[in-house]
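Novice: Could you look at this predicted model? Sequence included:
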Amino acid sequence: MLNLDPYISKTPGFPKQGITFYDISPALEDPVILKQANAALCELAAPMQPDLIAGIDARGFLFSVPIATHLDCGVLMIRKAGKLPGALYQSTYALEYDNATLALQHDRNVAGKNIVLCDDLLATGGTLSAAAKLVDMAGGHVTGAVCLIELTGLKARETLAFPVASLQTYEF
């Protein structure tokens, strides 16, 4: 299994005291590690049989396209509020330190399709849960999620109604 730990910087106290920010920038800067991470995410996503990989704004976008290209499926962008025009499905959720809203355009071709969510970090599960609600509103079916990092101590995967696969785990 790929060990991303040396390529993830940790910043305690950001964005607020008691939170550690896990930054994937060093992994993105290393072409060998980036290629290995993409390949590993593809292996995790393939059994979920996606029609679309839903990249979650913004770091989920970085990995959704290579996964989709490798698995011969499309990409769906789930954006932060205010970033999309037209009629939208919206879902608000709590972060560890704030609230946020995700959006998906009504006219995306999602109905009846298997969707695999892709994000950089699974912490409380709020982001993945909100993204899954959007897919559900649009008539799609979330078959799973892939993440680079999972904070296992927060037990988010236990609250989600779909399988989650991650490359690197930390307790908190």
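Specialist: Perfect, I can see it now.
Novice: use CA for all of it now, contacts and neighbours both
Specialist: Noted.
Novice: Kindly check the end-to-end length of stretch 71-86 for me.
Specialist: Start and end residues of stretch 71-86 are separated by 30 Å (CA to CA, to the nearest Å).
Novice: now it: how far from the chain's centre is it?
Specialist: 12 Å (CA atoms, centre = their mean, to the nearest Å).
Novice: mind listing what's buried in it?
Specialist: Of all the residues in stretch 71-86, those buried under the rule 16 or more other CA atoms under 10 Å are Leu71, Gly74, Val75, Leu76, Met77, Ile78, Arg79, Lys80, Ala81.
Novice: quick one: contacts for Leu117?
Specialist: The contact partners of Leu117, by CA atoms under 8 Å, 6 or more residues apart in numbering, come to Ile53, Ala54, Gly55, Ile56, Leu128, Ala131, Ala132, Val142, Gly144, Ala145, Val146.
Novice: re the thing from before, can you tell me which of the buried residues of stretch 71-86 lies nearest to Thr152?
Specialist: Ile78 (24.0 Å; CA to CA).
Novice: ok, and here's another one to check against it:
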Amino acid sequence: MVDLSKYVREIPDYPKPGILFRDITPMLADPQALAAAAKAMAAPFLDMKIDIVAAAEARGFIFATPMAIELGAGFVPIRKPGKLPFDLHSFAYELEYGTDELQIHVDGVKPGQRVLIVDDLLATGGTMEACCRLLEKCEAKIVGCSFLIHLAQLGGEDRLNPYHCHSVLTYDQDDLESELSPSGRV
């Protein structure tokens, strides 16, 4: 069994005062922990006949590719403008101070394909919500969203309703120690 929380380094006041940053680079550097994290993120979806695992750049890519292999699915990247060379679907969304945009190749996901969306972190849910809207535009069947870390106090899961969200590690504002979901130890 691998206790994945031991591979998450806490860095206070980064990137600004009052923020406790959850650094996953120690986990990424350990092959056993990295493999365990990808398997734990994929586990609830093993029997759901996933066709495509999609992820927004960049840290979502780290977990999405091994998860796609684990699930016997393909991988499709969701990127910022100017990164994909073919015909695109685009979705613009609001940020706290401006807008951003995500894009996917028009042939990346076919209508009706069963898609799992992946990212390393669920905070406010803005990027993942934009990924969901972009994939809805592609007429995909979104099976769920999977995360390594969920910062529960920021409300991101509510924003992704009605989609099923799975997180391996959950952190609450009142508890700076990790609160592990049942799959937190793998």
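Specialist: It's in. Worth saying up front: this structure is predicted, and the values here are computed from it rather than measured.
Novice: And the TM-score between them?
Specialist: Here the TM-score for the pair of chains, by TM-score structural alignment, normalised by the length of the first structure, is 0.88; 172 aligned residues with a CA RMSD of 2.1 Å.
Novice: before we move on, the earlier item: inside strands: which ones of the buried residues of stretch 71-86 of the first structure?
Specialist: Gly74, Val75, Leu76, Met77, Ile78, Arg79, Lys80 (DSSP state E).
Novice: As CSV, these with distance to Leu95 of the first structure would be great.
Specialist: Shown next, in CSV, are those (distance: CA to CA, whole Å):
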residue, distance to Leu95 of the first structure
Gly74, 28
Val75, 25
Leu76, 22
Met77, 20
Ile78, 16
Arg79, 16
Lys80, 13
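Novice: Identify, from the residues you listed, the entry nearest to Arg108 of the first structure.
Specialist: Among those, and counting by CA to CA, the member closest to Arg108 of the first structure is Leu76, at 7.9 Å.
Novice: The residue nearest to the closest one when sequence neighbours are not counted and Lys83 of the first structure, how far apart?
Specialist: Of all residues not flanking Leu76 of the first structure in the chain, Ala54 sits nearest, at 4.4 Å (CA to CA, 6 or more residues apart in numbering). In this view, Ala54 of the first structure and Lys83 of the first structure are 16 Å apart by CA to CA.
Novice: ranges for the helices of the first structure?
Specialist: Using DSSP state H, the helices found in the first structure span residues 25-29, 31-45, 59-71, 126-137.
Novice: I'd like those written out as TSV, with distance to Leu117 of the first structure added.
Specialist: As requested, the helices of the first structure are arranged in TSV below (distance: least, CA to CA, whole Å):
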stretch	distance to Leu117 of the first structure
helix 25-29	19
helix 31-45	9
helix 59-71	8
helix 126-137	7
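Novice: most tightly surrounded among those helices?
Specialist: helix 126-137 (a mean of 22; mean count of other CA atoms under 10 Å).
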